[in-house]
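A.B. asks: sequence first, predicted model second:
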Amino acid sequence: MQEAIPQIFGDKELAKVIEAILMVAPEPVASVDIANALDIADDQVEAALTQLSAEYERDERGFELREVGGGWRYYSRSSYDPFVSQFVSGSRMQKLSQAALETLAVIAYRQPVTRQKVSSIRGVNVDSVVRSLQARGLIESAGETASGATLFQTTTEFLERMGLRSLDELSPLAPHLPHRDELSELAQSLEK
């Protein structure tokens, strides 16, 4: 038998309940979802989230509470990134291969995009890489083209891992692309 949830929370109790929910959530949680689950007003949850975030900042905890990907989630404090990176690289956590990173970048910037288009851009078959990215929850199906080819797009998990609120925060590609003059020079040098 499930225990009844109290309907009235004091500020401290609400903060603890929110912490407990965020600790088990596999993805960012919207304040409205917490409010609905607790049957309380969204503005009450928003105030508690903002207060918790400020409290963690004031206490300079090793973690922080951030709003990303349409919800709230805990992250390690950026000043501790070197230590976290050392732990992660020394652990058995699997990193993305260069092929996976390149494929993910193409999908992120060209979405929705077909596997064939990604293969064309990269110049190699990306079938296994796309399956791997799907299994990791970084990309998902975004429907089909008129010919039946599956379109792919990035997921909320991708935004979360990148620390982005939306795709609009992706860095522009133009500064990283070669200029037309450089491309002409490269083409000429390859013809020789």
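C.D. replies: Cool, got the structure. Nothing here was measured: the structure is a model prediction, and the numbers come from that model. Residues are numbered from 1 along each chain as shown.
A.B. asks: okay, CA-based contacts and neighbour counts for the rest of this
C.D. replies: Noted.
A.B. asks: who's in contact with whichever helix in the chain runs longest?
C.D. replies: Scanning the chain for the helix with the most residues, using DSSP state H, yields helix 42-58. By Cα atoms under 8 Å, 6 or more residues apart in numbering, the surrounding residues in contact with helix 42-58 are 11, 14-15, 18, 31-32, 34-36, 63-66.
A.B. asks: second structure for comparison follows:
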Amino acid sequence: MVVDEPATETHLAKVLERTPREVADALHELADEYTVQGRGFELRRVAGGWRYYSRASHAAAVEAFVLDGQQARLTQAALETLAVVAYRQPVSRSRVSAVRGVNCDGVMRTLLQRGLVEEAGAEPETGAILYRTTNYFLERMGLRGLDELPELAPFLPEAEAVEPDSLEGVPSFDPDAPDREDDDKTEV
């Protein structure tokens, strides 16, 4: 209950002077026991470790108590930017802006301040800083890893069939790209 990020089985085993297997078995047993007893909290495996959470049925009361008067929600722009980073990471700010069609500098600063994204090196060709999501992001989303992100296909608008690796049909936000409108014009 005192850790600021999920505790790994290995770390707990070291501190408790037990084998990782013993710790893992005990954690699973505790998690099951808390669920059966209907406790107000639960022990969950997230972001590569274990952490206590308020049970979903009690979340509204806990949230009201903890946040009393605080704003905890992300804006629509922040959610969109976070989604682009999550699905395309590591990714530069300019690429995120290109995908969203608007400048995202301010939103990226907010996500950095909230600890949801972090720097992940630099792009070799341009030197642009690359960003990725953090373990805190995984924790807040209740995910064990990025492989648990939902598939995007069901949320995309239906379009003509395009090869998966093709950029055909994807609008370009590159100012140096040729103007495609000229292709559609017919001389009279």
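C.D. replies: Alright, I've got the coordinates. None of the values given here were measured: they were computed from a predicted structure.
A.B. asks: now the TM-score, please.
C.D. replies: Here the TM-score for the pair of chains, by TM-score structural alignment, normalised by the length of the second structure, is 0.78; 162 aligned residues with a Cα RMSD of 2.3 Å.
A.B. asks: for the helix or strand following the longest helix of the first structure, packing partners?
C.D. replies: As assigned by DSSP states H and E, the chain's next helix or strand after helix 42-58 of the first structure is strand 63-68. In terms of contacts (3 or more Cα pairs under 8 Å, 6 or more residues apart in numbering; DSSP states H and E), strand 63-68 of the first structure is packed against helix 42-58, strand 71-76.
A.B. asks: how about the ones you listed, which one is nearest Thr156 of the first structure?
C.D. replies: With Cα to Cα as the measure, strand 71-76 is the member of these nearest Thr156 of the first structure (9.9 Å).
A.B. asks: after superposition, how close is whichever helix or strand comes after that closest one to the second structure?
C.D. replies: Remark: after strand 71-76 of the first structure, the chain's next helix or strand is helix 81-90, criterion DSSP H and E. Compared with the second structure after fitting, helix 81-90 of the first structure deviates on average by 5.1 Å (mean Cα distance after the TM-score superposition for the first structure).
A.B. asks: and helix 81-90 of the first structure with strand 71-76, angle?
C.D. replies: Taking axes from the mean of the first three to the mean of the last three Cα atoms, to 10 degrees, one finds helix 81-90 of the first structure and strand 71-76 inclined to each other by 90 degrees.
A.B. asks: quick revisit: how far off centre is the longest helix of the first structure?
C.D. replies: On the basis of Cα atoms, centre = their mean, to the nearest Å, helix 42-58 of the first structure sits 22 Å off its chain's mean C-alpha point.
A.B. asks: do stretch 113-133 of the second structure as well
C.D. replies: Distance, centroid of stretch 113-133 of the second structure to centroid of chain: 14 Å (Cα atoms, centre = their mean).
A.B. asks: ok, stretch 181-192 of the first structure next?
C.D. replies: On Cα atoms, centre = their mean, the centre of stretch 181-192 of the first structure falls 38 Å from the chain's centre.
A.B. asks: same deal with stretch 147-157 of the second structure?
C.D. replies: Centroid separation between stretch 147-157 of the second structure and its chain, computed with Cα atoms, centre = their mean, is 13 Å.
A.B. asks: output the residue interval of the first structure matched by it.
C.D. replies: With TM-score structural alignment applied, stretch 147-157 of the second structure matches the range 168-178 in the first structure.
A.B. asks: end to end, how far does that stretch reach?
C.D. replies: From its first residue to its last, stretch 168-178 of the first structure covers 22 Å (Cα to Cα, to the nearest Å).
A.B. asks: buried sites along that stretch?
C.D. replies: Within stretch 168-178 of the first structure, not a single residue qualifies as buried, counting by 16 or more other Cα atoms under 10 Å.
A.B. asks: equivalent analysis for stretch 29-40 of the first structure, please.
C.D. replies: In stretch 29-40 of the first structure, counting by 16+ other Cα under 10 Å, buried: Val29, Ala30, Ser31, Val32, Ile34, Ala35, Leu38.
A.B. asks: got a markdown table for these, with secondary structure and distance to Gly148 of the first structure too?
C.D. replies: Shown next, in a markdown table, are the buried residues of stretch 29-40 of the first structure (DSSP: H, G, I helix; E, B strand; the rest coil; distance: Cα to Cα, whole Å):
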| residue | secondary structure | distance to Gly148 of the first structure |
| --- | --- | --- |
| Val29 | strand | 34 |
| Ala30 | coil | 34 |
| Ser31 | helix | 38 |
| Val32 | helix | 37 |
| Ile34 | helix | 39 |
| Ala35 | helix | 40 |
| Leu38 | helix | 43 |
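A.B. asks: winner for burial among the helices and strands packed on strand 63-68 of the first structure?
C.D. replies: When these are scored by mean count of other Cα atoms under 10 Å, the highest mean neighbour count falls to strand 71-76 (a mean of 18).
A.B. asks: contacts for it, please.
C.D. replies: 22-23, 27-31, 62-67, 84.
A.B. asks: let's see that with 10 Å instead.
C.D. replies: 19, 22-23, 25-33, 46, 49-50, 53, 61-68, 84, 156, 160-161, 163, 165 (Cα atoms under 10 Å, 6 or more residues apart in numbering).
A.B. asks: what range in the second structure does it sit on?
C.D. replies: Against the second structure, strand 71-76 of the first structure falls on residues 49-54 (TM-score structural alignment).
A.B. asks: so how far is that stretch off the chain centroid?
C.D. replies: Chain-centre distance of stretch 49-54 of the second structure: 18 Å, with Cα atoms, centre = their mean.
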